[in-house]
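Trainee: Next comes the sequence, and after it the predicted model I'd like to discuss.
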Amino acid sequence: MAQYDIGIDLGTTTIIIAVEGKGVILNQPSVVAVDNRKDQVLAVGDEALAMVGRTPNYISAIRPLKDGVISNHMLTRELICRFVNKVYDSRLIKPRVAVCVPAAITGIESDAVVEAVVAAGARQVFLIDEPMAAAIGSGIDIREPAGHMVVDIGGGTTDIAVISLGGKVRATSVNVAGNTFDDEIMKLVRSKFNVAIGLRTAEELKKQVACCKPSTFTSSMEVKGRSLLTGLPQKFVVKTEDLYEAVMPLVEQITVAAHQVLEKTPPELAGDIFTDGIMLTGGGSMLKGLDEYMSQELKVQVRVSPDPINCVALGTAHCLTIGEELETGFQDATPRLGRR
C-alpha cells in the first residue's frame, strides 16, 4: 500500500512531501497569503512567498508555523489541505500520512498537527521525531545495535539525537536554526552598514557568503537595501568576514548543545559515534564550513547528509514501511482524536 503512504516534513520555512518509491513530489514554502478584509486565503506556497514584502496593507503573508510547531491552527490546516490535495487526488482511498515533528514537541502541539492532517483527508496519522526521520532519510540503518548521532538544523529548531536499535537514547532541541541566522544577519547589516535589508536578502547572504571559521572560504555579494540615514535605496557589498560576528555565536550554541548530548551518551555508543561520525541534516547544515568547525570542536568527524534538504521527508515516508521496528520516536497518533 506504499502508493497510499505520504511523508510530510512540516517545516517552519518549507513543507516537503515525499512518497516511498517516488521520492520528493512537493517542496514549497510554508507561507499563506491572507486577505484581511474578507478573512480569505488568497494563495499558499510559492505564490504566497512571492507576495512577501510586496503586498498592500490589507494582505498579509503569514508563516503559520513557528519553531517547528503550529502557531496558527486554521492557516496550517488550510496549508496542509491544499498541499495534500495537490499530490493526492484519489477520492476512493484515503492515504496514511506520517509527519515529522521536533523532538521536544508537546502533546498539545502534536495534537494540533494530527488534527490538521486528518482534516486534509488522512485515514491514519503517524508522528516521527525529526532526528529519526533525518537519519533514515540519510541512509542510516537506525535499527542496528550501534550508536548514530544526528544534528538536524531546520528553519525553526535544531534537533539533536543519539539513536540506537530503532530508538532515541539521548535527545535535545534548541531554538537556534536557519531563521535565527537570517535574523542575526539582518541585525548585523543594519548596525554595521546602516542599511535595512529583507529576510530573503539575508537568506541569500547566509547561503552565498556566510561561512564558519576556520574555513578559508571567502566570497562577497552586492546587496540592495534602504539606507537608515537617508531613507533612500542603497547598494553595497557584503563580504564573508563581515558576517562572522552574526554567524559564529549561533554556530557555537549548536555545537555546545551537541557536546552536551555527547557527554550524556553511554560509553559504548559514544565509541560508535567516534568511529562513524556525526551526521548533519537540514537546510542549516549547508552553512559553509560548519562541518569543519564542529569536527574541530567535538573531536569527531562531522559530515553533511547526501541530501540534507530532503532527507527528513524521505525518511518520514520510509518510516511507514519500517515503523513496527522502531522503538521510540514513532507513533500512531490517530487514536488521539478520540480524546476530543
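Mentor: Yep, that arrived.
Trainee: CA only for contacts and neighbour counts going forward, please
Mentor: OK.
Trainee: The nearest residue to residue 25 once chain neighbours are set aside in helix, strand or coil?
Mentor: Leaving out its chain neighbours, the residue that sits closest to residue 25 by C-alpha to C-alpha, 6 or more residues apart in numbering is residue 18, at 5.5 Å. Taking DSSP: H, G, I helix; E, B strand; the rest coil as the rule, one finds residue 18 in the strand state.
Trainee: Show me what the helix ranked longest in the chain is packed against.
Mentor: Criterion DSSP state H: the longest helix present in the chain is helix 244-263. Where contact means 3 or more C-alpha pairs under 8 Å, 6 or more residues apart in numbering; DSSP states H and E, helix 244-263 is packed against strand 158-164, strand 167-174, helix 178-193, helix 290-298.
Trainee: so residue 288 touches residue 205, yeah?
Mentor: No: Residue 288 is beyond contact range of residue 205, at 11.5 Å (criterion: C-alpha atoms under 8 Å).
Trainee: Could I get the buried residue list for stretch 45-65?
Mentor: Buried positions in stretch 45-65, judged by neighbour count with 16 or more other C-alpha atoms under 10 Å: 45, 48, 49, 51, 52, 59, 60, 61, 62, 63, 64, 65.
Trainee: The second one - nearest residue in space that isn't next to it in sequence?
Mentor: With sequence-adjacent residues excluded and distances taken as C-alpha to C-alpha, 6+ apart, residue 48 is closest to residue 33, at 5.0 Å.
Trainee: That neighbour contacts residue 64, doesn't it?
Mentor: No: using C-alpha under 8 Å, residue 33 is not in contact with residue 64, being 10.4 Å away.
Trainee: Quick one: end-to-end distance for stretch 88-102.
Mentor: One end of stretch 88-102 to the other measures 25 Å (C-alpha to C-alpha, to the nearest Å).
Trainee: also this one, for the comparison:
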Amino acid sequence: MGLFDFFSSDLAIDLGTANTLIISKDKVVVDEPSIIALDRVTGKVIAVGSEAMLMHEKTHENIKTIRPLRDGVIADFHAAEHMIRGMIKMIDRNKNRLISPSHRMIICIPSGITEVEKRAVRDSAEHAGAKEVYMIPEPLAAAIGIGIDIEEPVGSMIVDIGGGTTEIAVIALSGIVCDQSIRTAGDVFTKDILDYMRRQHNLLIGERSAEKIKIEVGAAMSELDDEIAPSDFEVRGRDLMTGIPKIIKVSYTEIAFAIDKSISKIEEAVLRALETAPPELSADIYDRGIHLTGGGALLRGLDKRLSMKTKLPVHVAEDPLRAVVRGTGEALKQIDYFKSVLMT
C-alpha cells in the first residue's frame, strides 16, 4: 500500500433531500439531516447536519438555515458543496491528517434526473474534493442494498419513498426497464400534516414538529392492527385564534386522513409503472411482489394499503432508510463488477 492509498478513501454517498448518509470502509460513518446553517453577514458555515437542524426555524436575522436539496436534486449549488464538504470533515474529525484525503465518490441520484441536475451533483462533489465521481440511480442502489441480484433476467419492482421523490422502477438485467419518478414523498407528507393542523385545529406548527408527528403517528390507513397502532401524540404550537402557545393531541387516524391524497398519488404511480412493464416481467413481479424502501416505507400500514390496491405481495425492506446507501456502498466495493450501472 502506497502513501497515496493510505491517505485516499472512497466514499458512497446517499445525498438525500431529508438525510445524507455516507459509507466509508464498509461502515455508515455519517447519517445527518441534509441542512446547513450560514452566517448571513460573512457567508461562513456555522453548522452542518443535526447541529443545523436544531437551529432550523429558530434563527434570528444573522443566521439562515438552508436545505440545499429539493425534490431529490440540488437546488442550491453553493450550499450543497458546503454541506458535502462539512459532512466529509465529520469522517476525518478523529484523524489528525497532514494531507487532505482525495476521495473517489459514488453518489446516488433520482432516476428522473436531467443532465443539468446531474452536472450539479458532479460539480458539487468535485468541489468538495472528489477525484473521481460516479453516479448510480436510486432504485438500482436500493435493489442492491436489499440483496437483489440485479444482473438476473428476472424482474424486480422497487418503490423507494425518500424525502423529495418517490422512485418506482422495474429492474432486470442490471438496468431500469420502466420507471416513474414523482415528487410526492416525505416532504409532501410533512407539508400535508402542517396544513391539516392549521385547517383542522387552528394550530400553527413548524416543519420540525410536523416531521415529528409523521414519525410518531404517521399512518397510511385510518384503521391499523392493534400491535402497530401508535398511541395519540401531543403537539405543541401556536393557537391561530389567540396567538398563545397550546397543546393538542392527535391520533394516527387524523394523520392518515391528512396524507391520504398524497399516498393515492404514489399508488397511481405504482399502477402506471406496472402498466408499462413488459408482460414477462409482470409475471416475475406477480411472484416476487413489490419491495418498499426509503423513509416513507416506515409509514404504518403502507405495505398493506399498496398490497390491497395492486393485489400483489408488498415487502418492507429491513432498515429501509439505509437500503440505498448500503447498495451504493456495495457498488463502491465492487466498482468493476457494477461498472455497467454507474454513470460518470
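Mentor: Yep, it's here. The shown structure was predicted, so the numbers you read here are calculated from the model rather than taken from an experiment.
Trainee: just to revisit the earlier point, the residue mapped onto the residue nearest to residue 48 of structure 1 from structure 2: how many residues sit nearby?
Mentor: Matched by TM-score structural alignment, residue 33 of structure 1 corresponds to residue 37 in structure 2. Per other C-alpha atoms under 10 Å, the neighbour tally for residue 37 of structure 2 reads 26.
Trainee: before we move on, what about residue 180 of structure 1?
Mentor: Close neighbours of residue 180 of structure 1, defined as other C-alpha under 10 Å, add up to 18.
Trainee: Aligned counterpart of it in structure 2, please.
Mentor: In structure 2, residue 180 of structure 1 lines up with residue 188, judged by TM-score structural alignment.
Trainee: still on that earlier bit, quick one, what contacts the corresponding residue of structure 2 for the residue nearest to residue 25 of structure 1?
Mentor: The equivalent of residue 18 of structure 1 in structure 2 is residue 23 (alignment by TM-score structural alignment). Contacts for residue 23 of structure 2 (C-alpha atoms under 8 Å, 6 or more residues apart in numbering) come out as 11, 12, 13, 29, 30, 325, 326, 329.
Trainee: doesn't residue 14 make contact with the fifth one?
Mentor: Going back to what we said before, that points to residue 30 of structure 2. No: using C-alpha under 8 Å, residue 30 of structure 2 is not in contact with residue 14, being 10.1 Å away.
Trainee: Who has more neighbours out of those two?
Mentor: When residue 30 of structure 2 and residue 14 are compared on other C-alpha under 10 Å, the one with more neighbours turns out to be residue 14, at 27 against 18.
Trainee: To what extent is residue 233 of structure 1 buried, counted in neighbours?
Mentor: Around residue 233 of structure 1 there are 12 other residues, counting by other C-alpha under 10 Å.
Trainee: That should have said residue 195 of structure 2, apologies.
Mentor: So residue 195 of structure 2, with other C-alpha under 10 Å, has 18 neighbours.
Trainee: And for residue 211 of structure 1?
Mentor: So residue 211 of structure 1, with other C-alpha under 10 Å, has 26 neighbours.
Trainee: OK, contacts around the residue opposite it in structure 2 once aligned?
Mentor: Residue correspondence to structure 2 (TM-score structural alignment): residue 211 of structure 1 is matched to residue 219. Residues in contact with residue 219 of structure 2, defined by C-alpha under 8 Å, 6+ apart, are 252, 253, 255, 256, 299, 300, 301, 302.
Trainee: Give the aligned equivalent of the first one in structure 1.
Mentor: Spelled out, that is residue 252 of structure 2. Residue 252 of structure 2 maps onto residue 240 in structure 1, with residues paired by TM-score structural alignment.
Trainee: and if you look at the last one?
Mentor: Residue 302 of structure 2 is assigned residue 290 in structure 1 as its aligned equivalent, the criterion being TM-score structural alignment.
Trainee: what's the spacing between that match and residue 151 of structure 1?
Mentor: Applying C-alpha to C-alpha, the value for residue 290 of structure 1 to residue 151 of structure 1 is 12 Å.
Trainee: now the helices for structure 2?
Mentor: 3-7, 50-55, 77-92, 115-127, 138-145, 186-201, 207-217, 252-258, 260-276, 279-288, 302-310, 323-333.
Trainee: what's the spacing between the alignment partner in structure 2 of residue 159 of structure 1 and residue 143 of structure 2?
Mentor: For residue 159 of structure 1, the aligned residue in structure 2 is residue 167 (criterion: TM-score structural alignment). According to C-alpha to C-alpha, residue 167 of structure 2 and residue 143 of structure 2 sit 12 Å apart.
Trainee: which residues do the two both contact?
Mentor: residue 158.
Trainee: For the counterpart of residue 109 of structure 2 in structure 1, list the residues it contacts.
Mentor: Using TM-score structural alignment, the partner of residue 109 of structure 2 in structure 1 is residue 101. Listed by C-alpha under 8 Å, 6+ apart, the contact set of residue 101 of structure 1 reads 9, 10, 68, 69, 110, 127, 128, 129, 130.
Trainee: gap between the most centrally placed residue in structure 1 and residue 254 of structure 1?
Mentor: For structure 1, the residue sitting closest to the mean C-alpha position, by C-alpha atoms, centre = their mean, is residue 154 at 2.7 Å. Relative to residue 254 of structure 1, residue 154 of structure 1 is positioned 12 Å away (C-alpha to C-alpha).
Trainee: now swap in residue 77 of structure 1 and tell me
Mentor: Separation of residue 77 of structure 1 from residue 254 of structure 1 (C-alpha to C-alpha): 31 Å.
Trainee: what about the match of residue 252 of structure 2, how many neighbours?
Mentor: Look at residue 240 of structure 1: counted by other C-alpha under 10 Å, it has 18 neighbours.
Trainee: give the contact list for the aligned partner of residue 221 of structure 1 in structure 2.
Mentor: If you follow residue 221 of structure 1 across to structure 2 using TM-score structural alignment, you land on residue 233. By C-alpha under 8 Å, 6+ apart, the contact list for residue 233 of structure 2 reads 213, 216, 217, 249, 250, 251.
Trainee: need the contact list for the third one.
Mentor: If I follow you right, that is residue 217 of structure 2. By C-alpha under 8 Å, 6+ apart, the contact set of residue 217 of structure 2 is 230, 231, 232, 233, 251, 252, 255.
Trainee: okay if I get those as TSV plus distance to residue 244 of structure 2?
Mentor: Output for the contacts of residue 217 of structure 2, formatted as TSV (distance: C-alpha to C-alpha, whole Å):
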residue	distance to residue 244 of structure 2
230	28
231	26
232	22
233	20
251	23
252	25
255	24
